[in-house]
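Student: Below are the sequence and a predicted model; questions follow.
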Amino acid sequence: MAVKSLFITATDTDAGKTFVSCLLLQGLAARSEKAVGVKPIAAGTNDQNQNGDALLLQRHSGIALPYQLINPICYQAPVAPHLAAVNEQQPISEAKLDQTLEQWQQLPLQWLLIEGAGGWLLPLDGQRYLADWVAKQQLPVVLIVGMKLGCLNHAMLTVREIARSGCQLLGWVANCVDPDMALAEQNIADLQQRIPAPCLGVVPYRPDNNEQVALNLASSLLRTSGCNTR
């Protein structure tokens, strides 16, 4: 059975890609679906030269994988990766991304969640964006919308750019990052009217029951993908 590969992007940095990806991994595991989360490119490391988001994906994945396979391209400084690549004299290699994707897709998995870095148009160099690689690989996209003031503009710009790239927007998640956001429910309803893809779920700010939220998200993903939710 072929691995179902998804690319997880967001409206901007700190919109909650890793948090939602880990919830999806937990929910898929609860549905007896073997899933792995990976982060092709990361910037910002600990003393062991490992990225915190990638470590969370590694921890919640259904298969134990070495860190280097979870996060093949990593830079020390917590800055835009293409700028870190220049400073550290280690260019971002699309060939390495291609090769690693092949390795991921040969794993004994049902789901592969590929988490981006930053927003949709993350630069790889002076001309290319990570979105160009996603389009080349024809990966379906899940968009995480960080619900806060300004998110309507950020969300719709991203949705339009995903469509312009020729990628399929499989669904989106409303992640409530601002507990004090005015008219949050109305904003979510507005986005549901505007985004031509299903809302997979709403993640509350610091949810009381992560397990239930995870299960709901995974169930929505399985339904949207045409899979049996058992």
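Tutor: Yes, it's here. Numbers count the residues shown, from 1 in each chain.
Student: going forward, measure contacts and count neighbours with C-alpha atoms only.
Tutor: Noted.
Student: what's the burial count for residue 30?
Tutor: 15 (other Cα atoms under 10 Å).
Student: how close does the nearest residue to it once chain neighbours are set aside sit to residue 173?
Tutor: Counting by Cα to Cα, 6 or more residues apart in numbering, residue 30 lies nearest to residue 215, which is 6.9 Å off, once chain neighbours are set aside. Distance of residue 215 to residue 173, given as Cα to Cα, to the nearest Å: 14 Å.
Student: let's bring in a second model and compare:
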Amino acid sequence: MYFVTGTDTDSGKTLIGSALLYKAKQQGTTLGVKPIASGCEMTTQGLRNSDALSLMAQSSLKLPYEQINPFAFAPAIAPHIAAKQAGQSLSVASIERHLRTLPFHKVDFSLIEGAGGWRLPLGEGAYLSDLAKALELPVILVVGLKLGALNHAVLTQEALLADGLEIAGWVANRVDPKMSVPEENLQSLHEMMSSPCLGVVPYLDSPDVAQVASYLDINGL
């Protein structure tokens, strides 16, 4: 089981997470979970989040939506603020309790996708990163290639290592087609990151999970 985080909110965690599941599904069974999501849409079945639905589509083990995304909020704002507006509270303990009820042991490859960046606040001094620490999960870092990516990647790497967690690998995902000198930035990342690069995904106008998966190598996981 892996925890997928990103250098920031728009780094492409869901796209890469879904592609990792797609890739792994070619070899075995999969399960992807997104415990917290804001920016959900109201449907006849209740609140639904596009990120969670994407992970579900690439999960061979089919579970009810509420098990994949137990904490869903409509406003596209920081989840702990959305939760407060909804009269709810978020805590590491409550999320962990839910996750421990899920049958991760039944699949060959599983991942938990975070929200925002590594230090997503849950309120009252807690962060979503505390969940990964509590579960002692290896982390896959998605680096959104754009101006500022080097700083964000190195700072996130430092935080992950300071938290005592293993970085299983990182994925470079080009999110800005106008980024200057992308190859030079990528070379710098290879020099500064201490874990294996699992793939480099170019900018895609209409990204397709199968297409993105072709740029990834999960053999080292």
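Tutor: Done, it's in. Since the structure is predicted, the reported quantities are computational estimates derived from the model, not experimental observations.
Student: Assuming the best superposition, what's their TM-score?
Tutor: The TM-score (TM-score structural alignment, normalised by the length of the second structure) is 0.93; 217 aligned residues with a Cα RMSD of 1.6 Å.
Student: picking that back up, ok, residue 215 and residue 173 of the first structure, which is more surrounded?
Tutor: residue 173 (23 against 20).
Student: Could I get the full set of strands for the second structure?
Tutor: 2-6, 30-33, 36-37, 41-43, 46-48, 71-72, 109-117, 121-123, 126-127, 139-145, 167-174, 197-201 (DSSP state E).
Student: Relative to the whole chain's centre, how far out is the fifth one?
Tutor: Going by Cα atoms, centre = their mean, to the nearest Å, the spacing between the C-alpha centre of strand 46-48 of the second structure and its chain's C-alpha centre is 20 Å.
Student: and that strand, what does it pack onto?
Tutor: strand 41-43 (3 or more Cα pairs under 8 Å, 6 or more residues apart in numbering; DSSP states H and E).
Student: which helices and strands sit right next to the strand it packs on?
Tutor: Using 3+ Cα pairs under 8 Å, 6+ apart: strand 41-43 of the second structure touches strand 46-48.
Student: So what does residue 157 of the first structure match up with in the second structure?
Tutor: Aligned by TM-score structural alignment, residue 157 of the first structure pairs with residue 155 of the second structure.
Student: quick one: buried residues of stretch 27-35 of the second structure?
Tutor: For stretch 27-35 of the second structure, the buried set under the neighbour-count rule, 16 or more other Cα atoms under 10 Å, comprises 29-35.
Student: for stretch 74-81 of the second structure, that is, sorry about that
Tutor: Buried, per 16+ other Cα under 10 Å, within stretch 74-81 of the second structure: 74-75, 78-81.
Student: In helices only, show me those residues.
Tutor: 79-81 (DSSP state H).
Student: Those residues into CSV, with extra columns for distance to residue 139 of the second structure?
Tutor: Below are those laid out as CSV (distance: Cα to Cα, whole Å):
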residue, distance to residue 139 of the second structure
79, 21
80, 22
81, 25
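Student: If we ignore the residues flanking it in sequence, what's nearest residue 213 of the first structure?
Tutor: According to Cα to Cα, 6+ apart, the nearest residue to residue 213 of the first structure is residue 203 (6.8 Å).
Student: List the contacts of the one you found.
Tutor: 173-176, 213 (Cα atoms under 8 Å, 6 or more residues apart in numbering).
Student: Aligned to residue 11 of the first structure, what sits in the second structure?
Tutor: Using TM-score structural alignment, residue 11 of the first structure lines up with residue 7 in the second structure.
Student: Measure how buried that match is and give me the count.
Tutor: The burial count for residue 7 of the second structure: 27, using other Cα under 10 Å.
Student: do residue 179 of the first structure as well
Tutor: 12.
Student: one step back: what residue of the second structure matches up with the residue nearest to residue 213 of the first structure?
Tutor: Match for residue 203 of the first structure (TM-score structural alignment): residue 201.
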